[in-house]
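Trainee: Need a 3D model of the following:
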Amino acid sequence: MNEHKLHDGTLYWPKTMSFFPTYPSLRERAMTQVAIIGGGMTGAICAATLAEAGIPAVLVEEKRVASASTAANTGLIQFSSDIMVSELADRIGEMDAVAFYAHCSKAVNDLGLLAAAIPQDGGYRSRSSLYCAASDADASKLRREYQMLRRHGLDADWGFPAGVGPAFKARYPAALVTHGDAEINPVRLANGLIAQAARCGVRVYEHTGVANVRKRGDWFVLACDGGEILARTVVRATGYLPGIEGAAESEPNLRRTFALATPPNSVPDEWNRDLMMWETARPYFYFRTTPDGRIVAGGLDEDMPDPSTGERALRERTDKLLAELGALFPGSRFEAEYAWCGAFGESPDDLPFIGEHPEMPGLFHALGYGGNGTVYGMLAASMLVAHLRGETHPLAGLLRPTQVRRTASGEPAVKKAFGV
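Mentor: The predicted structure is shown next:
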């Protein structure tokens, strides 16, 4: 695979690990039912889910597990997508949009069950999300969103909850609160899930790049550094990285975003730590807290694929994020102990690409583009198990990685290249 940098700056989450499990490189031929390419959060969730289901699997990671996009993840787990369910309904129809949101809500809960089944604390904590309207026009959109969520049984309340300070109400004309969300420590959780999968029989190989994937009869042959893997099914969980060299690509729209973590014990007393916050503005500002009293905040997305940034530019973005926090908590002063820039990808229709390759049966895409990558990773794992059992998942048609995905009216929503 080609070298692609996915983050820059000083990352917080790796500092919360006192010990990193390590895994060997592949130096032999391995045979298995499922080969997972990618050892980030999605690969970790798929590996743990397959292990729980008793399905033999091998996971390969080009570098170290949980060290790429996962390490820069800010760990907000929400069933709401970057596109509102009401806006998604305008594109693909209310039934499909609500089904997608309902399965994302289930995925948040499923992730909690998966996290609870491992010995290591991955930082999974149930939370609610305060969604703030950035303008009067957005307030009307947010009211419509609230009504659709409630109409379809998705847990939400209208208005600012008790305890939210006056600065929020002065800045934002309206808000809703969704329940059933969560926060995680992405590095601890991904490492814990992979370690659990390995204990249950999944073979894990680090520093094992995949040069190419080809079909040989009923088997896929993965040519790897130092060996090869024969598998009946291949899962592409490579996130925003390119696929196999020489093959057609399913390219996300790559952008970069900024984040910071404040020192411990810096959460203002007036903030309810059971809440996470984000806003309707695009790009949006957001924040969450950590168990040791830090604030992890982010935003300022830019249309640049390279997260590499000079110290001065990173400092400027960090100061802007600190100013956003200061405006919401005018009685507090904040500083950043950690600050970083990370790359992320978006699909043109704001939906992930999950499912079997339409022209290569057995090649399964688990590409959770967008701000909800961890939720989509859990959704992909559930859809993968259903696929392996010969079942049709309710979202299989909606999320399939075809070249053209259509709206409810039958018009093309997006054209998309696909590949391994």
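Trainee: Please make it C-alpha for all contacts and neighbour counts, starting now.
Mentor: Noted.
Trainee: Chain neighbours aside, what residue packs nearest to Thr49?
Mentor: Sequence neighbours aside, Ala381 is the residue nearest to Thr49 in space, at 6.4 Å (criterion: Cα to Cα, 6 or more residues apart in numbering).
Trainee: so which strand or helix has the one you found?
Mentor: Assigned by DSSP states H and E, Ala381 belongs to helix 373-388.
Trainee: just checking, what packs against that helix?
Mentor: On a contact count with 3 or more Cα pairs under 8 Å, 6 or more residues apart in numbering; DSSP states H and E, helix 373-388 meets helix 41-53, helix 94-116, strand 353-356, strand 363-367.
Trainee: Wait, Gly38 touches Ala237, no?
Mentor: Yes: with contact defined as Cα atoms under 8 Å, Gly38 counts as touching Ala237 (5.0 Å).
Trainee: The structure of the following sequence is requested for comparison with the preceding one:
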Amino acid sequence: MKRHLDLRTGRPVWYAYRTPQVPTETLVRDCEADVVVVGMGISGSMIAEALSAEGQSVIAIDRRGLLRGSTSATTALVQFEIDQPITKLALIAGKEKAERAWIRSRLAVEGLRARIQDIGIECGLAERRSLYLAGNVLRGSSLQSEADARRSAGLDATYLTRSELGSRYGIDRENAIECHGNLALDPRRLTAGLWRACLSRKARAFAPVEAVSFSHSADHVEVGTAAGPVIRAGVCVLATGYELAVGVPGNGHRVISTYAIATKPQPTKLWPTQAFVWEASDPYLYIRTTHDGRVICGGEDEEFEDEARRDALISRKAATIAGKLKALFPALDATPDYTWAGAFGSTGSGLPIIATVPGKPRLFAAMGYGGNGITWSRIAAEQITAAVTGREDRDTDLFGFPPSSRL
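Mentor: Below is the predicted model of the structure:
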């Protein structure tokens, strides 16, 4: 792997809730499987679960261990609404691809909901509306055009004026877009539940195990590990977040620091429907509630420089976020009970990269997830499973490496 980074700092709110235990093994000898998944966070868990459900034998490894990476830092607003507005994405990728990306995102959220319910994972799953507030990227007529573009693509979107936003939610902003069908959940409990489903199908999870080399041939991949044993598989999937593996092109891929707080439980002070709230701004504020009435609020994103700088900013960033939360919802106690920082990978288009590594058709990468990480993880699970099992997925062209990518 490339340079090791601290993926998060502070104590995320999810540690306030019990997470089921998932047993892992110690890797002591060479082994084989149909697929080896590198990374045991939420992305790796979704991919491994989808593959094992199709009868593929799966081995998973992680250099830290289960739930010790960036999964615990996510605020888990599982939205079909892409960070990149559909009107902006159309200018980058064209109207047809922009609409397909948004539609696929919508289908992915529905697919994830169904999968959680089918498996029976207890992760605080709840449907939530969302409010996309006017900001420095879209406001006024531009925000109304965004709502129109979403409806034109066949997606749910209701344009709200200032008076409608105020009367329904008590929020004083110029205008907003209201959508339905997003999901709130506990990401640690979801990840643990997915791994438990994998293990029930005889998948194997080894940790801590660090991948240090990838030997690619016409019919298999060999993953060398720091401890010595080699894992041989027909396909390798790199689900390592923004820590790019050796040989994976990084052009067009940026690392962003983000910050978050969570309040104490205050269920009697929450806004109607507990809708997700986020802004048409760059950077934007994002807000959700937990099942016990806490308010999670994040934002103040900036380009990642190093862990020391990110960590030094936590107190100031948390105070800024708390101030913005209080200004939006004056009745709330915005005092942070939990504060933390994390990082994520992003691309210029706002779309992820889900594709085989150039020149290595048996090595898949899933990266560049931006603010839609859990939704993109579901799409990665669908598309990689389709590729491995020989099925066609009509949207693979949306999520490839940039044309200039080279090894």
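Trainee: Now the next helix or strand after the helix holding Ala381 of structure 1 on structure 2. Mean distance?
Mentor: Sequence-wise, the next helix or strand downstream of helix 373-388 of structure 1 (DSSP H and E) is helix 396-399. On superposition with structure 2, the mean distance recorded for helix 396-399 of structure 1 (mean Cα distance after the TM-score superposition for structure 1) is 1.6 Å.
Trainee: counting contacts, what elements does the very next helix or strand once past helix 396-399 of structure 1 pack onto?
Mentor: The C-terminal neighbour of helix 396-399 of structure 1 among helices and strands, as given by DSSP H and E, is strand 404-406. Helices and strands touching strand 404-406 of structure 1, as assessed by 3+ Cα pairs under 8 Å, 6+ apart, comprise strand 412-415.
Trainee: buried set for the strand it packs on?
Mentor: Neighbour counts over strand 412-415 of structure 1 (16 or more other Cα atoms under 10 Å) mark 413-414 as buried.
Trainee: what comes into contact with that strand?
Mentor: 91, 348-349, 403-407 (Cα atoms under 8 Å, 6 or more residues apart in numbering).
Trainee: could those be laid out in CSV, adding neighbour count and distance to Arg255 of structure 1?
Mentor: Formatted as CSV, the contacts of strand 412-415 of structure 1 follow (neighbours: other Cα atoms under 10 Å; distance: Cα to Cα, whole Å):
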residue, neighbour count, distance to Arg255 of structure 1
Arg91, 18, 23
Pro348, 16, 13
Asp349, 17, 15
Gln403, 14, 22
Val404, 14, 23
Arg405, 20, 22
Arg406, 17, 25
Thr407, 19, 25
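Trainee: farthest-separated two in the residues you listed?
Mentor: Within the contacts of strand 412-415 of structure 1, Arg91 and Gln403 form the most distant pair, 17.2 Å apart (Cα to Cα).
Trainee: All the helices of the stretch 101-250 of structure 2, in order from the start?
Mentor: 141-152, 162-169, 187-200 (DSSP state H, counting those that start in this stretch).
Trainee: Let's have those helices in a markdown table, adding distance to Pro249 of structure 2 and mean neighbour count.
Mentor: Output for these, formatted as a markdown table (distance: least, Cα to Cα, whole Å; neighbours: other Cα atoms under 10 Å):
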| stretch | distance to Pro249 of structure 2 | mean neighbour count |
| --- | --- | --- |
| helix 141-152 | 32 | 18 |
| helix 162-169 | 44 | 15 |
| helix 187-200 | 27 | 23 |
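Trainee: Can you redo the ones you listed as JSON lines, where the extra columns are distance to Arg391 of structure 2?
Mentor: Listed next are these as JSON lines, based on distance: least, Cα to Cα, whole Å:
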{"stretch": "helix 141-152", "distance to Arg391 of structure 2": "29"}
{"stretch": "helix 162-169", "distance to Arg391 of structure 2": "45"}
{"stretch": "helix 187-200", "distance to Arg391 of structure 2": "21"}
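Trainee: Which one of those lies nearest to Phe214 of structure 2?
Mentor: helix 187-200 (23.8 Å).
Trainee: Mean per-residue distance, the closest one versus structure 1.
Mentor: Compared with structure 1, helix 187-200 of structure 2 is 0.9 Å away on average (mean Cα distance after the TM-score superposition for structure 1).
Trainee: Just give me the neighbour total for Pro358 of structure 1.
Mentor: 15 (other Cα atoms under 10 Å).
Trainee: just checking, it touches Pro401?
Mentor: Yes: taking contacts as Cα under 8 Å, Pro358 of structure 1 lies within contact range of Pro401: 7.2 Å.
Trainee: can you tell me which residues contact the counterpart of Arg189 of structure 2 in structure 1?
Mentor: Residue correspondence to structure 1 (TM-score structural alignment): Arg189 of structure 2 is matched to Arg188. Counting by Cα under 8 Å, 6+ apart, Arg188 of structure 1 touches 13, 16-17, 120-123.
Trainee: Please repeat the previous calculation with a cut-off of 6 Å.
Mentor: Contact analysis of Arg188 of structure 1 by Cα atoms under 6 Å, 6 or more residues apart in numbering lists Gly122.
Trainee: got it, and Arg294 of structure 2?
Mentor: Shown in contact with Arg294 of structure 2 (Cα under 6 Å, 6+ apart): 263-265.
Trainee: Could you dump those into CSV and include distance to Glu110 of structure 2?
Mentor: Listed next are the contacts of Arg294 of structure 2 as CSV, based on distance: Cα to Cα, whole Å:
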residue, distance to Glu110 of structure 2
Thr263, 29
Lys264, 30
Pro265, 29
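Trainee: now the end-to-end length of stretch 3-22 of structure 2.
Mentor: 27 Å (Cα to Cα, to the nearest Å).
Trainee: and stretch 132-141 of structure 2, which residues are buried?
Mentor: 132-135, 138-139.
Trainee: circling back: let me have the helices and strands packed on helix 373-388 of structure 1 in a markdown table, extended by mean neighbour count and distance to Phe79 of structure 1.
Mentor: A markdown table is the format used below for those (neighbours: other Cα atoms under 10 Å; distance: least, Cα to Cα, whole Å):
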| stretch | mean neighbour count | distance to Phe79 of structure 1 |
| --- | --- | --- |
| helix 41-53 | 25 | 16 |
| helix 94-116 | 19 | 5 |
| strand 353-356 | 26 | 17 |
| strand 363-367 | 27 | 17 |
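Trainee: Dump these to JSON lines, plus distance to Pro166 of structure 1.
Mentor: Shown next, in JSON lines, are those (distance: least, Cα to Cα, whole Å):
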{"stretch": "helix 41-53", "distance to Pro166 of structure 1": "37"}
{"stretch": "helix 94-116", "distance to Pro166 of structure 1": "30"}
{"stretch": "strand 353-356", "distance to Pro166 of structure 1": "41"}
{"stretch": "strand 363-367", "distance to Pro166 of structure 1": "40"}
